[in-house]
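I would like to see how this sequence folds:
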Amino acid sequence: MSRHHARKQALSLLYQLAIRPEREEEQRQRFIEEYPIEPEDDALYFNRLIDGVLEHQEDIRSIISKYLRGWTLDRQEIIDVAILSIGVFELLFDDEVPTEIAISEAVILADTYGTDQSRPFVNAVLGNVDRFEKKRVPQNGEIKSDKMHQQSEEAHE
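As a prediction, this is how the structure comes out:
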């Protein structure tokens, strides 16, 4: 198995949780029992993705929403939002994954599981997130608000 497979498994569980958000931990346990993830490194990465996306879900959804241009997050395909959530998590909250890999993997997932429009959509949103958001996330993983970011930049001038 590989990180790519761990991402696919994480995408499947995030999609499932988006459709049926109740009893999250129970669904997660059942998912892992039905689809064991091996080797251990991949299982750890799967768990890191799930934990990270769920922990930062509010911030991730807010960031994605900024780049939808005339659409709301609720009007997007559930699978696209799940793919974008993994991509945004890897770009902003996981310093082990290079930018190019995070975007490329998300585009591959979009091409495989999304609609005809998913690939360019995911690529564009994550490109903008990388371009305009990445510098706002300090090492501790907390996202600064626009006002805090502006004050921080002014202090460095």
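
use CA for all of it now, contacts and neighbours both
OK.

tell me what the helix or strand where E105 lies is packed against?
Taking DSSP states H and E as the definition, one finds E105 inside helix 99-113. Contact analysis of helix 99-113 by 3 or more C-alpha pairs under 8 Å, 6 or more residues apart in numbering; DSSP states H and E lists helix 78-93, helix 118-132 as its packing neighbours.

please identify the most buried of those.
Mean neighbour count (mean count of other C-alpha atoms under 10 Å) peaks for helix 78-93 among those, with a mean of 25.

what does the helix or strand harbouring S65 rub up against?
Taking DSSP H and E as the criterion, S65 maps to helix 57-66. For helix 57-66, contacts defined as C-alpha atoms under 8 Å, 6 or more residues apart in numbering pick out 53, 72-73, 84-85, 88-89, 125, 129, 143.

from the middle of its chain, how far away would that helix be?
10 Å (C-alpha atoms, centre = their mean, to the nearest Å).

which positions within that helix qualify as buried?
Buried positions in helix 57-66, judged by neighbour count with 16 or more other C-alpha atoms under 10 Å: 59-61, 63-65.

now those in TSV, with distance to I101?
Output for the buried residues of helix 57-66, formatted as TSV (distance: C-alpha to C-alpha, whole Å):
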residue	distance to I101
D59	21
I60	18
R61	21
I63	20
I64	19
S65	22
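
how much space between I108 and I101?
10 Å (C-alpha to C-alpha, to the nearest Å).

how about K134?
Noted for K134: a distance of 15 Å to I101, by C-alpha to C-alpha.

ok, now I86?
For I86, the distance to I101 (C-alpha to C-alpha) stands at 12 Å.

now show me the structure for the sequence below, then we'll compare the two:
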Amino acid sequence: MSRRRVREHIFTLLFQKEFAQPDEEQERIDLYFEQHSHIKEEDRNYILEELKGISVHMEKIDELLSHYTKGWKIERMSKVDLAILRVAVYEMYYRDDIPKSVAINEAIELAKKYSSDEAPAFINGVLGKISSSVEAVAYEE
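Here you go, the predicted model:
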């Protein structure tokens, strides 16, 4: 499966998490993979690793997003856009094997497919600010 398609699954599961109770998370993930039985075990493991990484770093990711989305509180942001941004920021700052430009481009493509007409520009702007900021380097740790 392509990295783009795998990223779509990560985005979808992260988006769904916004609407589920924490104690239902594993059940929700299991059901998702039952419904997508075509996903190979290798890809499934990668998806699960990425979700775990995003969850581990969620607080720092959200702090970074809050800082660079002045006027947009995380709670009021579109859940679709928030999930896309979280995946991208995780890839930009916690995955050495994914160039920042690729993470940004893939986020824009997800926004074009799943969000509003304004979302690609919004996501590009936020991620561009984060990518070029010296302050953001502190979040890489």
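
that older thread, check the mean deviation of the helix holding S65 of structure 1 from structure 2.
For helix 57-66 of structure 1, the mean deviation from structure 2 after alignment is 0.8 Å (mean C-alpha distance after the TM-score superposition for structure 1).

so that helix versus helix 78-93, what angle?
Angle, helix 57-66 of structure 1 to helix 78-93, by axes from the mean of the first three to the mean of the last three C-alpha atoms, to 10 degrees: 110 degrees.

any chance of the contacts of helix 57-66 of structure 1 in TSV, plus distance to Q150 of structure 1?
Shown next, in TSV, are those (distance: C-alpha to C-alpha, whole Å):
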residue	distance to Q150 of structure 1
V53	26
T72	26
L73	26
L84	26
S85	25
V88	21
F89	22
V125	22
V129	17
I143	13
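
out of those residues, name the two that are farthest from one another.
Using C-alpha to C-alpha, those span at most 21.1 Å, a distance reached by T72 and I143.

quick one, what contacts the residue most central in space within structure 2?
Against the mean C-alpha coordinate of structure 2, by C-alpha atoms, centre = their mean, the closest residue is V87 at 1.7 Å. V87 of structure 2 is in contact with 10-11, 54, 107, counting by C-alpha under 8 Å, 6+ apart.

which two of these have the greatest separation?
So, the contacts of V87 of structure 2 by C-alpha to C-alpha: farthest apart are I54 and A107, at 14.9 Å.

higher neighbour count, these two?
A count of neighbours by other C-alpha atoms under 10 Å puts A107 above the other of I54 of structure 2 and A107, at 29 against 22.

can I assume the more buried one is in contact with Y90?
No. Proximity of A107 of structure 2 to Y90 does not meet the contact threshold set by C-alpha atoms under 8 Å, at 11.3 Å.

quick one on the thing from earlier: for the helix holding E105 of structure 1, give me every contacting residue.
For helix 99-113 of structure 1, with C-alpha under 8 Å, 6+ apart as the criterion, the contacting residues are 4, 8, 79-80, 83-84, 86-87, 90-91, 118-120, 122-123, 126-127, 130.

same thing with stretch 9-29 of structure 2?
Stretch 9-29 of structure 2 has contacts (C-alpha under 8 Å, 6+ apart) with 32, 47, 50-51, 79-80, 83-84, 87.

dump those residues to CSV, plus distance to Y114 of structure 2.
Shown next, in CSV, are those (distance: C-alpha to C-alpha, whole Å):
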residue, distance to Y114 of structure 2
Y32, 18
I47, 19
E50, 20
L51, 19
K79, 11
V80, 7
A83, 11
I84, 9
V87, 14
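
farthest-apart pair in the residues you listed, please.
Farthest pair in the contacts of stretch 9-29 of structure 2, by C-alpha to C-alpha: I47 and K79, 19.4 Å.
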